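1. Kindly generate the corresponding structure for this input.
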Amino acid sequence: MNLQQYHTVTTINGAKLPPSRARISVFDNALLCAEGLFETLLAVEDRVVFLKEHLDRLHKGAKVVGLKVPPDRRTLSAWLTTTAEMHPDRIKKLRLTVTSGESARWTGKQGPPQVIVSASPHCLPEKPLKLLVSDLRVDQRSVFRSIKTVSYAMNTIAQKRAIQRGFDDALLLNHSDKVAETTSANIYWTVRGTVFTTPLATGCLEGTTRKHVFRKARQLGLPIVEKTVSLSMLLKADEIFLSSSLKLVAGVDQIMYGRKRSSFKVGDITRLLSEQFRRFIHV
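-> Prediction:
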């Protein structure tokens, strides 16, 4: 399937480009040194879901890595919304990438950052997810765990290995052998009606949807608590579910660790939160 058949729409610095011209310099530091930031967003029709939270995290990351995001927030918001509007599907995923620009080491002059927005079709998960525990470990002490840089090799490799074995995602532990997150989502579990999730100190990303899970759970009268947990304790949970921009809330029905396969039912709490999120964004 080529890009035109796949209906990918791309803008660079606000200008729509055909797939054959959507490119950046081979000397961009995002390519040479993985110096750049990204956000993955969900769009429904012309509405970009949780846009403010994504831009907040992007600018937080920019301060950490010393990257100046070129347009102001209003302009960047407009670029995202416009790209979403250009795509014909009702539900789509957006990828926002901000590169650091051409490297002065290779071109003699530091180039300006490039802002790339791509929109492509997206389907929210309709079935429970299956996770494979990765042998790769999260460095919970790294400052970069709190932002989304384009240096994403560990997550990509762990996810690819999981998919090759027939799973949907990989579950990541940290160097203390505590549960952190999956490669693309925050993880939650329930025990006797209480919802638990891993604290940021475990090395999990502060997901944009994670904040809304806390808010929605409390509105529904569900206790929700941050807790550091071992894999063995996680596997004793009543329910397990994930949250992310592209999954919203999705149940987990299987976790594979080595040769041990643990199964779970998608329970009332998972279904309730999933329904609430889908109703909120009108899908």
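2. going forward, measure contacts and count neighbours with C-alpha atoms only.
-> OK.
3. What is the end-to-end distance of stretch 16-33?
-> Taking Cα to Cα, to the nearest Å as the measure, stretch 16-33 stretches 26 Å from start to finish.
4. Any idea how far it is from the middle of the chain?
-> Distance of stretch 16-33 from the chain centroid (Cα atoms, centre = their mean, to the nearest Å) equals 22 Å.
5. Equivalent analysis for stretch 140-154, please.
-> The answer for stretch 140-154 is 12 Å, by Cα atoms, centre = their mean.
6. for stretch 37-54, same thing?
-> Distance of stretch 37-54 from its chain centroid, counting by Cα atoms, centre = their mean, is 11 Å.
7. Show me the contact partners of the helix or strand harbouring residue 59.
-> Taking DSSP states H and E as the definition, residue 59 sits inside helix 51-65. Surrounding helix 51-65, the residues in contact under the criterion Cα atoms under 8 Å, 6 or more residues apart in numbering are 37-39, 41, 68-69, 73, 77, 146-149, 208.
8. One more, please, to line up against the first structure:
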Amino acid sequence: MYIYLNGVIVHQSEASISPFDHGYLYGLGVFETFRTYGGHPFLLKDHLSRLKKGLKALNIEWDIKEAEIKKIVSTLLRNNGWEDAYCRLNVSGGPGEIGLQTAPYEDATTILFQKELPPSRPLREKEGVFLRLRRSTPEIDERLKSHHYLNNLAAKREIGPSHDREGIFLTGGGHICEGITSNIFWIKEGAIYTPSIETGLLNGITRQFILAMAKSLQMPVHEGLYRESDLESASEVFFTNSVQEVVPVNRIGNRTFEGREGRFVRLLHEHYQKYVTYLDSIEEMKEGNAHATND
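-> Got it, this is the predicted structure:
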């Protein structure tokens, strides 16, 4: 597999970083995962916007343009012989002196690698499992998609290696927060519910896209503080992330849900697929829907 590392395309066997990289020593870095569909990096503009916001919070200087990232993605796809792929863009503080640094990081390490995916993914159900482990609080005011992943790793170890189960974090105060690698939604009487950012969740790009798409479909949307009992009257539950898209839930504990047969899960999944081969940002979808309404 070929990867991008600090300005060059290299085979993975030739890639190396400094042992003094502060991403390795202190976890100073953020990353984004996104998918390509027929070679198109879906919602790349939004992923880069969140990445740059996180880098600013970590005081890491980085200025690679969207057009350059698209070129790198295309080059890697061509070299690897793929069209549909998982992409991870990783930026760390780069090498520095030993010790905690307060000055800006000016020599960031940038890595972009891919993993082949099938061209289409049918709706695949998962079981939801409420975790004993609670969600850690964000490192700063808002949770970053950072290298600090021990809380997620410990949660995954709690539920085991099965790909058919997803853990559900509660906050320290007992509110539903998010999945181990996903955001969570549920449906009640035609309305969509999801925990608010106040819970300390990662504000996923797919989460934002689903909320915008639900509004365009004129579905009532509610974000707030919810407890386990709020799921008891839900008809549908689903997880979202940028690689697995919309993942219907068929069971949580003794409670069963409609899973892949759920009307709204299927509706959202179908509409999601309409955009994946060309959309660069959520704002483009909003503008397009606004124009369609005006017409």
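9. coming back round to it: most neighbours among the contacts of helix 51-65 of the first structure, which one?
-> In terms of neighbours by other Cα atoms under 10 Å, the contacts of helix 51-65 of the first structure top out with residue 37 at 25 neighbours.
10. helix or strand for that residue, which one?
-> Residue 37 of the first structure belongs to strand 36-44, assigned by DSSP H and E.
11. now the angle from that strand to helix 51-65?
-> Angle between the axes of strand 36-44 of the first structure and helix 51-65 is 180 degrees (criterion: axes from the mean of the first three to the mean of the last three Cα atoms, to 10 degrees).
12. Give me the mean distance between strand 36-44 of the first structure and the second structure.
-> For strand 36-44 of the first structure, the mean deviation from the second structure after alignment is 0.8 Å (mean Cα distance after the TM-score superposition for the first structure).
13. Can you spell out the matching residue range in the second structure for the helix holding residue 59 of the first structure?
-> Here helix 51-65 of the first structure aligns to the second structure at residues 44-58, judged by TM-score structural alignment.
14. Mind listing what's buried along the matching stretch?
-> For stretch 44-58 of the second structure, a neighbour-count test (16 or more other Cα atoms under 10 Å) marks 44-48, 50-52, 54-55, 58 as buried.
15. cool, and stretch 250-269 of the second structure?
-> Quick answer for stretch 250-269 of the second structure (16+ other Cα under 10 Å): 250-252, 256-260, 262, 264-266, 269.
16. How about stretch 148-163 of the first structure?
-> Counting neighbours by 16+ other Cα under 10 Å, stretch 148-163 of the first structure gives 148-151, 155, 158-160, 162-163 as buried.
17. Please apply the same query to stretch 117-124 of the first structure.
-> So, applying 16+ other Cα under 10 Å, buried residues of stretch 117-124 of the first structure: 117-122, 124.
18. Could you measure from the aligned partner of residue 186 of the first structure in the second structure over to residue 25 of the second structure?
-> Aligned counterpart of residue 186 of the first structure in the second structure: residue 183 (TM-score structural alignment). Distance from residue 183 of the second structure to residue 25 of the second structure, counting by Cα to Cα: 29 Å.
19. what's the matching range in the second structure for stretch 21-34 of the first structure?
-> Against the second structure, stretch 21-34 of the first structure falls on residues 14-27 (TM-score structural alignment).
20. The matching stretch: which residues count as buried?
-> 21-26.
21. likewise stretch 88-107 of the second structure?
-> 88-96, 105, 107.
22. and the gap between the nearest residue to residue 70 of the first structure once chain neighbours are set aside and residue 105 of the first structure?
-> In space, and not counting its chain neighbours, residue 70 of the first structure is closest to residue 113: 6.6 Å by Cα to Cα, 6 or more residues apart in numbering. Using Cα to Cα, residue 113 of the first structure is found at 15 Å from residue 105 of the first structure.
23. Most widely separated two among the buried residues of stretch 117-124 of the first structure?
-> Farthest-apart pair in these is 117 and 124; separation 20.2 Å (Cα to Cα).
24. Where do the strands of the stretch 151-283 of the first structure begin and end?
-> 169-174, 179-182, 186-191, 194-197, 224-226, 239-244, 248-257, 260-263 (DSSP state E, counting those that start in this stretch).
25. looking at those, which is buried most?
-> Comparing the strands of the stretch 151-283 of the first structure by mean neighbour count (mean count of other Cα atoms under 10 Å), strand 179-182 comes out on top with a mean of 28.
26. thought residue 69 of the first structure was touching residue 101?
-> No. The pair residue 69 of the first structure and residue 101 does not pass the contact test of Cα atoms under 8 Å, sitting 10.8 Å apart.
27. Under the alignment, what does residue 113 of the second structure map to in the first structure?
-> Residue 113 of the second structure maps onto residue 118 in the first structure, by TM-score structural alignment.
28. Surely its match is in contact with residue 15?
-> No. Residue 118 of the first structure sits out of contact with residue 15 when judged by Cα under 8 Å, with a separation of 11.4 Å.
29. Can you tell me the SS state at the match of residue 113 of the second structure?
-> strand (DSSP: H, G, I helix; E, B strand; the rest coil).
30. any idea how far residue 8 of the second structure is from residue 42 of the second structure?
-> In terms of Cα to Cα, residue 42 of the second structure sits 23 Å off from residue 8 of the second structure.
31. what's the counterpart of residue 221 of the first structure in the second structure?
-> With TM-score structural alignment as the criterion, residue 221 of the first structure matches residue 218.
32. Count the residues that sit near its match.
-> 10.
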